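S.K.: With the sequence up front, the predicted model follows.
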Amino acid sequence: MASIAAEEKLEKLRSAVASLDQISENEKSGFIDLVIRYLSGGADKIDWSKIETPTGEVLLPYASLAPPPEDLETTRKLLDKLVVLKLNGGLGTTMGCTGPKSVIEVRNGFTFLDLIVMQVESLNNKYGCNVPLILMNSFNTHEDTQKILEKYSKANIEIHTFNQSKYPRLGVEDFLPLPCEGKTGKDGWYPPGHGDMFRSLLDTGKLGLFLSQGKEYVFISNSDNLGGVVDIKILNHLLHSQNEYCMEVTPKTLADVKGGTLISFEGRLQLLEVAQVPDENVNEFKSIERFKIFNTNNLWVNLKAIKRLVEADALKMEIIPNPKEVDGVQVLQLETAVAAGIRFFDNTIGINVPRSRFLPVKATSDLLLVQSDLYTVDDGFVIRSEARISPSNPLVELGPEFKKVANFLDRFKSIPSIVELDRLKIHGDVWFGADVVLKGKVSITAKPGVKLEIPDGAVLEDKEINGP
């Protein structure tokens, strides 16, 4: 950061941040550190010529792992070394919901959070272990989550929460924090991505607590990934091999072209996100020929290693600049990703897992899949029907009329049967009766201004419907 202008900009920013009394000293220093790294090129593109494909020694097929122990006592000892952490900082706004995304109903009246609690509780009941659940909230989700947790007070599960950091949004023009310019409400702040998890886990005292209880690994996943469940086979492998970090990856399809991938770079495993790719290489990054896998964000990390690296201030993950607009003002959010931490740990691996371990619900098209006969729920685990022959799920494309959860639910008397569906496209004002069956490739388009109703019990196979 050689320029005088940048130094002056930074001094003004330091002084402005020092005056913010809504955040802790740790948050202030963490934010300033992020800005310094950003100004000195922390968000630079990667040297494309140095990228290598990970070898079979560090990228293991799931099938190659030893089977988990069969006896309950050995399994209990394994599980007693584990903590489950769910990234719970996101709101359900993109699906038209208020509050934390994890409280959207997914199936049979159960929310994401209900299913997560049921999964961990079923492990504790079956094996007599104590696997705690930790929720990393953001200031957006914390209050609502705390209220909801009261309903699990009698469950056989220890639930902890902590808040990730809260950083001020930066005005692009003057490079000053929005809260210093009168934006003191929630709009002036942002949670700086889930890469902040490592530092927040230590700063809030949770890391020390779990280490004192003899815990060794944390399994991290997104709260909206219904496939991100504890896998004893993976835990067993990590405890025997003493890997400090494991990233679960899965084969890429055309629906996953923007997902981050795992590469070898200068002798270490590293996450490669599309934001780091030079413009001229973006198409190559998105192809499924060269980069055949992508990151599921199911991650297993050694707790002692997290403590060592955070205390040494060694986790300098790549910065993801995220431009936004607040009341007509252009602002910048500097974020980091938890999976990008892999390159700082020792003895790291990737495991190429079955697609069933990646079942995110990002939109109502995903909700259609998990609410249909394609899946059942057992002890909180969402299991795909064996009646489905194709290894991949149907591709579902719903028009804007279905975008919000409430509208989506209104438009179906019951969710259609889709076990034999390959592809579904719906556009316009379309409504479904009860017990509809969809097979093969189905496209339904309502003409503008026309309400199109699919009658009860209709069976649509390889059909293209336009109009009433």
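M.R.: That came through, no problem. Residues are numbered from 1 along each chain as shown.
S.K.: C-alpha only now, for contacts and for neighbours.
M.R.: Will do.
S.K.: Just the helices from this protein, written as ranges.
M.R.: Assigned by DSSP state H, the helices in the chain fall at 4-18, 25-39, 72-79, 112-127, 142-149, 197-203, 206-212, 232-241, 282-286, 303-311, 364-371, 405-410.
S.K.: Can you lay out these as JSON lines showing distance to Leu272 and mean neighbour count?
M.R.: Shown next, in JSON lines, are the helices of the chain (distance: least, CA to CA, whole Å; neighbours: other CA atoms under 10 Å):
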{"stretch": "helix 4-18", "distance to Leu272": "28", "mean neighbour count": "14"}
{"stretch": "helix 25-39", "distance to Leu272": "18", "mean neighbour count": "16"}
{"stretch": "helix 72-79", "distance to Leu272": "31", "mean neighbour count": "17"}
{"stretch": "helix 112-127", "distance to Leu272": "28", "mean neighbour count": "20"}
{"stretch": "helix 142-149", "distance to Leu272": "30", "mean neighbour count": "15"}
{"stretch": "helix 197-203", "distance to Leu272": "19", "mean neighbour count": "20"}
{"stretch": "helix 206-212", "distance to Leu272": "27", "mean neighbour count": "15"}
{"stretch": "helix 232-241", "distance to Leu272": "23", "mean neighbour count": "16"}
{"stretch": "helix 282-286", "distance to Leu272": "9", "mean neighbour count": "16"}
{"stretch": "helix 303-311", "distance to Leu272": "21", "mean neighbour count": "18"}
{"stretch": "helix 364-371", "distance to Leu272": "25", "mean neighbour count": "21"}
{"stretch": "helix 405-410", "distance to Leu272": "32", "mean neighbour count": "16"}
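S.K.: quick one: which of those is nearest Leu226?
M.R.: Across the helices of the chain, Leu226 has its closest neighbour in helix 112-127 (7.5 Å, CA to CA).
S.K.: burial measure for Met40, as a count.
M.R.: Careful, residue 40 is Ser and not Met. If you count neighbours by other CA atoms under 10 Å, Ser40 ends up with 13.
S.K.: putting a second one here so we can go through both:
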Amino acid sequence: MHEDLNHLPEFTEKMRLADLPGPVIDTFGYYYEKVVAGETGLLSDIDIAPVADNELEDAGSLTQYAAAGQRARKHTVMIKLNGGLGTSMGLTTAKSLLKIKGGKSFLHIILEQAAHLGVRLSLMNSFSTQADTQAALSRIRPATAPDTFIQNRFPKILQDTFAPASWPQDPEKEWNPPGHGDIYTALYTSGMLEHFLEADIRYAFISNSDNLGATLEPDILGYFAEHQLPFLMEVAERTPADTKGGHIARLRDGRLVLREVAQCPEKELGAFTDITYYRYFNTNNIWINLGFLKNLLEARAIIHLPMILNPKTLDPRDNMSPAVYQVETAMGAAISLFQGAAAVRVNKDRLIPVKKCNDLLVVRSDYVTVTDDSRLVFNPARRTERINIRLDSDYYGKIDRFDERFSRGVPSLVDCESLAVDGDVAFGKRVVLKGKVTISNSEPFQKWIGDNTVIEGNLSL
């Protein structure tokens, strides 16, 4: 370790002045010592082996556990990770407030899902989303308000000196979210873990707020509860679109492990992206036995998740701002910490995320439908299992520009296999796309596709 570069006392004081709890400060200190020591958090192929088909239960074969799942529902909380702003889509408020389907936001639909299921709901907000979310809840006024708690934050580390980053013009940029792996510490330090256990809430189902395909599934809950598993990860078979998603593997001692792309040595990226070798990726739908989690926290005080060290610029919008490290962890990485942790294979209906405007188009279209109990599912009448969408990022990459071009409604995609749009194109009402569609406008001004137009194949405007 380079002692002359160790600024841990300064970080400790900075976090103390920000009123961060002791366990959060200690957790950051644990990772900071690794950073200064030159550790990168990389996990090499020589340390892991792929997971075979016969090592995983299939969710489709768990129907015999449905009754057990219904019995366990009253002891279960559904936690949504609600800390994201959706800056990659140009959003400036909590991403969960984006209108996603039928004029309703992620948050509104999540509340409806919880009400239909009759299950307790909790939101892990961030410092950035707490106020927006509380204001939205006040407007929606659900019959049962969700529990809320706030994700912690870590200070950014200057790459050249390992000192705390300073940005007086916007001090908030000196901090970064510590990744959704912080949920375990946040549950503990907020008192929410003890609150749940005192209410006889034994199990937690955790998923991203922008994935409305992830609802509480009785079959999986029953399997999880009956087998008294400490930790269960939902995984899905990787496709060419999933090459950068974190995959599961086995450590040499037999424990399951999650490896994110940021943890893969650069020379091994070829193997990482080989979907025939590492076949299963983490959906970020996680089931936790809260009693086991409490025992782990009491035994260890700090949950030592594998570190993800992300090199960034201090101001994400200013490439000339100082180079920093952001220390983060992944929620699913806890799979390697729980003795007896398992994974279950699920189909892609459990994963309908909206990360970019391309995804938003699919979900707003008839390619995805809403069930009577507010679940989002892929339309069984769709032509393909998965649709490939590529919208010109200059004109559709940000939500305001996207909404302008689909102001009269999104096209029908149920019979569409793929869509590529190049140039500035606006869509009229009731446009229908079929097969493999390419639409291009090479002119420097916008062109319209008229109402009721049916397009199949290539269209040059």
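M.R.: Cool, the structure landed. Owing to the predicted nature of the structure, the values given are computational and were not obtained by experimental measurement.
S.K.: quick one, which of the helices of structure 1 is nearest to Ile383 of structure 1?
M.R.: Among these, helix 364-371 sits nearest to Ile383 of structure 1 (CA to CA), with 9.3 Å.
S.K.: In structure 2, which residues correspond to the closest one?
M.R.: Helix 364-371 of structure 1 corresponds to residues 357-364 of structure 2 when matched by TM-score structural alignment.
S.K.: Mind listing residues that contact that stretch?
M.R.: Contacts of stretch 357-364 of structure 2 with the rest of the structure, by CA atoms under 8 Å, 6 or more residues apart in numbering, involve 89, 100-102, 352-354, 368-369, 389-391, 396-399, 402, 410, 413.
S.K.: same question, stretch 182-189 of structure 2
M.R.: With CA under 8 Å, 6+ apart as the test, stretch 182-189 of structure 2 has contacts from 21, 23-24, 124, 149-152, 193-194, 293-294, 302-303, 329-331.
S.K.: Please pull up the equivalent of Lys324 of structure 1 in structure 2.
M.R.: Match for Lys324 of structure 1 (TM-score structural alignment): Lys312.
S.K.: quick one: its match from Ser321 of structure 2, how far?
M.R.: Using CA to CA, to the nearest Å, Lys312 of structure 2 is found at 9 Å from Ser321 of structure 2.
S.K.: What of Val362 of structure 2?
M.R.: Separation of Val362 of structure 2 from Ser321 of structure 2 (CA to CA): 36 Å.
S.K.: Also Asn441 of structure 2?
M.R.: 36 Å.
S.K.: Tell me which of those two has more neighbours.
M.R.: Asn441 (17 against 13).
S.K.: list the contacts for that one?
M.R.: Per CA under 8 Å, 6+ apart, neighbours of Asn441 of structure 2: Asp422, Gly423, Asp424, Val425, Lys447, Ser460, Leu461.
S.K.: Need those in a markdown table (columns: neighbour count and distance to Glu39 of structure 2).
M.R.: Shown next, in a markdown table, are these (neighbours: other CA atoms under 10 Å; distance: CA to CA, whole Å):
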| residue | neighbour count | distance to Glu39 of structure 2 |
| --- | --- | --- |
| Asp422 | 18 | 43 |
| Gly423 | 21 | 45 |
| Asp424 | 23 | 46 |
| Val425 | 22 | 48 |
| Lys447 | 17 | 53 |
| Ser460 | 9 | 52 |
| Leu461 | 14 | 53 |
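S.K.: And the strands in the stretch 51-200 of structure 1, which stretches?
M.R.: With DSSP state E, counting those that start in this stretch as the criterion, the stretch 51-200 of structure 1 has strands at 51-52, 59-61, 82-88, 105-107, 110-111, 133-137, 159-163, 167-168, 170-171, 189-190.
S.K.: Could you give the residue range in structure 2 aligned to the last one?
M.R.: Read that as strand 189-190 of structure 1. So strand 189-190 of structure 1 sits over residues 175-176 in structure 2, by TM-score structural alignment.
S.K.: Same check on the second one?
M.R.: Residue correspondence for strand 59-61 of structure 1 in structure 2, counting by TM-score structural alignment: residues 56-58.
S.K.: Over to the fourth one?
M.R.: Alignment of strand 105-107 of structure 1 against structure 2: residues 99-101, by TM-score structural alignment.
S.K.: And that stretch, how far out from the chain middle?
M.R.: The chain centroid and the centroid of stretch 99-101 of structure 2 are separated by 18 Å, computed with CA atoms, centre = their mean, to the nearest Å.
S.K.: Out of the helices of structure 1, which gets nearest to Asn295 of structure 1?
M.R.: That would be, of the helices of structure 1 and by CA to CA, helix 282-286, which comes in at 13.4 Å.
S.K.: Residues touching the closest one, excluding its own?
M.R.: Val257, Lys258, Val274, Val277, Arg290, Phe291.
S.K.: Ok, stretch 160-175 of structure 2 next?
M.R.: Under CA under 8 Å, 6+ apart, the answer for stretch 160-175 of structure 2 is 5-7, 10-11, 36, 153-158, 314-315, 323-324.
S.K.: now stretch 298-312 of structure 2
M.R.: For stretch 298-312 of structure 2, contacts defined as CA under 8 Å, 6+ apart pick out 23, 26-27, 31, 40-41, 181, 184-185, 262-263, 296-297, 323-330, 333-334, 337.
S.K.: PyMOL command for the buried members of those residues?
M.R.: Selection command for PyMOL covering only the buried members of the contacts of stretch 298-312 of structure 2, criterion 16 or more other CA atoms under 10 Å:
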select buried, resi 23+27+31+40+41+181+184+185+262+263+323+324+325+326+327+328+329+330+333+334+337
